[in-house]
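Chemist: Can you look at this prediction? I've put the sequence above it.
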Amino acid sequence: MATMQDSSATQVSSAVMTHPRRRERAEGLARRLGLDAVVVDPSPDEAPSALRTAVRAWQAIGPGASHHLVVQDDVSASAGFLSQVAGAVAGHPTEALAFYTHWNSRNGAAVRLAALAGAAWVRGVPEEFTPTQAVCLPAAQAEAFHRYARGSTEVHDDEILSELLRRAGRMSLLAVPNVVEHLDTDSISGHAWHGVRRSACLVDAAGVGDLLGSGRVLESVDCLPYMRRGAAHLRVEGPDGVLGTRGHARWRDALPATGLAPEQLRELVRGHRPADTAAAVARHFGAPYADELWIHCLLLGWRAACLAPRFAPPAGQDPLGGLGERIRDTAVSTIGVGGLPPDVRHLVPSDGSRLLTEYAWTGVRAGRTLAGPAPRSTRSAAAPAPAGHTTLRP
């Protein structure tokens, strides 16, 4: 068994799960990353089921291993991936650890929020699937997964893992700098309709392993701005502290629960949204998307600024160290493209992606001002917008 070992004798065994038609790719991935085993779908002629193969992959834990890592065959990672996993496991030995998040999911949005706030990890959203492209579990939890899942009629391993974690009352930790990317491949499980499924915050750089081992955790995301189907949404927990549903609330409907007033947002739209950039985004991606994206980024910037004091180190230091700027830039760069409908994401050219990133940053920066004392309005809601800015009605 090829294992990763630290001073505490932590040992991590590993496997890549695959289908016979992609076995060659899986074997190449295992060689490049130094993974222990390749686990193939035991019934490839039956209806597609990621869970069927996952059960076998989680059973492939090595003798004496304290943790087990399972990677799917349609991902890429750097040659230092196992060292990054080792650092993460050493820092969080009792946690389920996920090293990838989908850029158009609530978990991906949570990763961006944590990145802007200064956290290296964030607790997964309980009502959403757990991204299983690359997950490491403590040995006892890996064994619990295959016992729990082997009798299920579910076909999605990510749903079953979330179900198991919810029952335990502790969702996975999501790496804020994702270290695994999802590749554009044919979808054996029928997920092609999701379109391009990139990482929310892929950062491959020296020092990531250390950060994942020592960086702090954002434990609670009780107010989460996220994009869904091209529209801004808000996940806000109720008075009892439990959301407990898979429902989605548009930002207008959820705003009263945040303590923000619509007029505060209108003021920022009138005073901070750049008309030229907004017009360019509207021209290429539609005016409704330009409006919704900016409001999302504004709420994201606000919420991140509210959380940032929790992670603030001594004056002048970045809570994410030398990788902080890169992590934040990467997180913001995936908002615009990731929030588009699945059938158009792959059509966005590089200059379109840069435009969306520039636009997203203007919203994030404007939203940060909401974390301080609410500014007093100097104009009525009907007052004209300043020259050079676009009017948006929240």
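Modeler: Here it is on my side, so go on.

Chemist: switch to C-alpha atoms for all contacts and neighbour counts from now on
Modeler: Noted.

Chemist: and stretch 118-134, how far apart are its ends?
Modeler: 23 Å (CA to CA, to the nearest Å).

Chemist: Which stretches in the chain count as helices?
Modeler: Ranges of helices in the chain, per DSSP state H, are 23-33, 50-59, 81-91, 106-117, 139-149, 157-168, 208-214, 251-254, 262-272, 275-285, 287-307, 324-333, 335-338, 350-368.

Chemist: Now do the longest one: distance to the chain's middle.
Modeler: Remark: helix 287-307 is offset 16 Å from the chain centroid, using CA atoms, centre = their mean, to the nearest Å.

Chemist: Next one for the comparison:
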Amino acid sequence: MPRARVSSAVMTHPVRRAQAEELCARLGLGGLALDPDPDGAPSALRTALVAWGRVADGATHHLMIQDDVAAPADLLDLVAHCADRFPDDALAFYTNWHARNGAAARLAALAGAGWVRAVPEEFTPTLAISLPVALVEEFRGFAQGVDERHDDEAMATFLSGPGRRSALLAVPTVTEHTGTSSINGHAAQGVRRAVCPTESADARPALVDGWVLEDVGWLPYMRYGEGFVRLPGQEATPAARRHFTWREALPRTGARLTEEDVWDVVRAARPAEEARAVREAFGASFADELWIHCLLLGLRAEETARRHAPDGAPRRQPSLAAHRLRTAALSTVGLAGLSPEHRPEAGRHHTDLLTAYATDAVSRGVSLKP
């Protein structure tokens, strides 16, 4: 029985009230938090503040969950056990597959971690997030005075304040975003899914006992068909949110790997048949960028495990749950890397192709010497 007592609320808009009520009833959540000005300009923060105001008497932590979510029946119990382990942290139980933080979670999954500290320069994923009640009150006071309509941006700014830390991201993702519509104006981002979709039974051991990756350092990520790298310490620079291409960033990662070295590996090791199939489906540039991104991801995951994992390196024979988590992380990397307009074109055979292509590149990256 967890010691933490978690209250909860589902933030919603009247047009989605029915689905919010169904979610609330199915998961045993505390109730709905309706947009107080449904005809006003869209504002997720306006509704989020209502949800954060629904802390129950005696609660130690509060879970705020959005209405367009699928989640397991034992979500509240899982959140409570995680709050026991990290009583003072913001805990995010969903991360988008195409964000920098999604890339951080994918890297952590490949390195064998159960949690990863969010990069502070990006929005905090708030689709399903819990806070200790003391932070809830502080956030509500802070958010009342910000000129911001996005609650995820407001949360990131709040958590970057003095004496606070960015959220911990659950690496196995037990919550899933459903649909593509967005009341708050995010529909242009297209299909948005969880980075490491995982069944609750597999997720629980990683979340309750898995190690925490506190600093991702340099981080390969993709957006709109192109590979980028987040530089170490980038959050503390004027270029905190700038997107550096992997070509620009590689000399600054400390990996002692040149652009020509990368292309040598591509020419020597990339599987020709799979590369041709990806080119035919999504274009030559995407085929190159995805394979190189995953090559760097494999390199970085191996280095991260050696430096940070408790045993100094990933287990060569991981548990079945850990293997499924790694597979889940690789199953989303290709789809997430596509431009939003191309994601709906990807059928099951494309998903399988991109997963195999990514897995091959990651395995090649693991064998590289940083």
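Modeler: Here it is on my side, so go on. What you are looking at is a predicted structure, and each value in this text was computed from that prediction instead of being measured.

Chemist: Mind putting the helices of the first structure into TSV with distance to Gly316 of the first structure?
Modeler: Formatted as TSV, the helices of the first structure follow (distance: least, CA to CA, whole Å):
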stretch	distance to Gly316 of the first structure
helix 23-33	37
helix 50-59	44
helix 81-91	25
helix 106-117	15
helix 139-149	40
helix 157-168	38
helix 208-214	18
helix 251-254	34
helix 262-272	27
helix 275-285	32
helix 287-307	16
helix 324-333	13
helix 335-338	28
helix 350-368	19
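
Chemist: TSV for these, including distance to Thr185 of the first structure and mean neighbour count?
Modeler: Formatted as TSV, the helices of the first structure follow (distance: least, CA to CA, whole Å; neighbours: other CA atoms under 10 Å):
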stretch	distance to Thr185 of the first structure	mean neighbour count
helix 23-33	11	17
helix 50-59	15	23
helix 81-91	21	22
helix 106-117	20	28
helix 139-149	26	18
helix 157-168	18	18
helix 208-214	27	22
helix 251-254	34	16
helix 262-272	40	18
helix 275-285	26	17
helix 287-307	28	23
helix 324-333	23	20
helix 335-338	17	27
helix 350-368	21	19
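
Chemist: Any idea which of those helices gets closest to Thr132 of the first structure?
Modeler: Closest to Thr132 of the first structure of the helices of the first structure is helix 157-168 (CA to CA; 5.6 Å).

Chemist: list the contacts for Trp302 of the first structure?
Modeler: Val364, Ala366, Gly367, Arg368, Thr369, Leu370, Ala371 (CA atoms under 8 Å, 6 or more residues apart in numbering).

Chemist: who touches the last one in this structure?
Modeler: This points to Ala371 of the first structure. Contacts of Ala371 of the first structure (CA under 8 Å, 6+ apart): Trp302, Arg303, Ala305, Cys306.

Chemist: any idea which residue of the second structure is furthest from its center?
Modeler: Ala268 (32.2 Å; CA atoms, centre = their mean).

Chemist: just checking, what residue in the first structure corresponds to that one?
Modeler: With TM-score structural alignment defining the correspondence, Ala268 of the second structure maps onto Gly271 in the first structure.

Chemist: Also Thr245 of the second structure?
Modeler: With TM-score structural alignment defining the correspondence, Thr245 of the second structure maps onto Arg250 in the first structure.

Chemist: Touching, its match and Val236? I think so.
Modeler: No - if you go by CA atoms under 8 Å, Arg250 of the first structure and Val236 don't touch, sitting 10.7 Å apart.

Chemist: Which position in the second structure pairs with Arg368 of the first structure?
Modeler: Counting by TM-score structural alignment, the partner of Arg368 of the first structure is Val366.
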